[in-house]
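Visitor: sequence? don't have it. structure:
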């Protein structure tokens, strides 16, 4: 769970720090989208892992909440663009 959260945090950080130079900078926009997709994927994997009954018995909801929050931030970044 911690590893998936760290992966989500790294890619969310890259999505938030990439700044396009202008409307013509398609590579930067593609990097933002890729970072958001990877953040959402890692957050989704953490959430799916937590949904397994043996994992839920051991880990409480607050273990998965940072990853889910990072996923929400990535969705907002993806939707709003730059």
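Guide: All right, it came through fine. If you're wondering where the values come from, they're calculated on a predicted model, not measured in any experiment.
Visitor: from now on I want contacts and neighbour counts done on CA atoms only, so please keep to that.
Guide: Fine.
Visitor: report the longest helix in this structure, please.
Guide: In the chain, assigned by DSSP state H, the helix with the most residues is helix 26-51.
Visitor: tell me which residue is most central in this protein.
Guide: residue 39 (2.4 Å; Cα atoms, centre = their mean).
Visitor: how far away is that residue from residue 7?
Guide: Per Cα to Cα, to the nearest Å, residue 39 is found 7 Å from residue 7.
Visitor: now do residue 16
Guide: From residue 16 over to residue 7 the distance is 14 Å, taken as Cα to Cα.
Visitor: next one for the comparison:
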């Protein structure tokens, strides 16, 4: 039977690994997205509002930290890197870049995008 192809044990293991790793990566992406939302939603009342600026920096820092952990989980183990695919790198890289831009703009005293 030439038309039928059986899945090898390696393919089945990669599929199982993909599902097992998708749960913690998805949770980390949700945590990072929440803290990015917090960092973008906080609006300082003025240049004197140091608590708001500290909240923005903390939200950005936590976003970058969660995204760094997600990237490490995706990239470092070779078996995970082969099983997950490159599209799992897009959310942490995009959220990390937005958080870094917000952090830099707040650190320069510009107040960010608001």
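Guide: Thanks, I have the structure now. Given the structure is predicted, the values throughout are model-derived calculations rather than measurements.
Visitor: work out the TM-score between the chains.
Guide: After superposition, the two chains reach a TM-score (TM-score structural alignment, normalised by the length of the first structure) of 0.95; 82 aligned residues with a Cα RMSD of 0.7 Å.
Visitor: in stretch 23-37 of the second structure, what's buried?
Guide: 25, 28-29, 31-33, 35-37 (16 or more other Cα atoms under 10 Å).
Visitor: ugh, wrong one, stretch 13-23 of the second structure
Guide: In stretch 13-23 of the second structure, the ones that count as buried by 16+ other Cα under 10 Å are 14, 18.
Visitor: before we move on, back to that, need the buried residues of stretch 23-37 of the second structure in TSV (columns: distance to residue 92 of the second structure and secondary structure).
Guide: Output for the buried residues of stretch 23-37 of the second structure, formatted as TSV (distance: Cα to Cα, whole Å; DSSP: H, G, I helix; E, B strand; the rest coil):
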residue	distance to residue 92 of the second structure	secondary structure
25	10	helix
28	9	helix
29	7	helix
31	11	helix
32	8	helix
33	9	helix
35	12	helix
36	11	helix
37	14	helix
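Visitor: between those residues, which sits nearest residue 11 of the second structure?
Guide: Within these, the smallest distance to residue 11 of the second structure is 20.5 Å, found for residue 25 (Cα to Cα).
Visitor: tell me the contacts of that closest one?
Guide: Listed by Cα atoms under 8 Å, 6 or more residues apart in numbering, the contact partners of residue 25 of the second structure are 70, 73.
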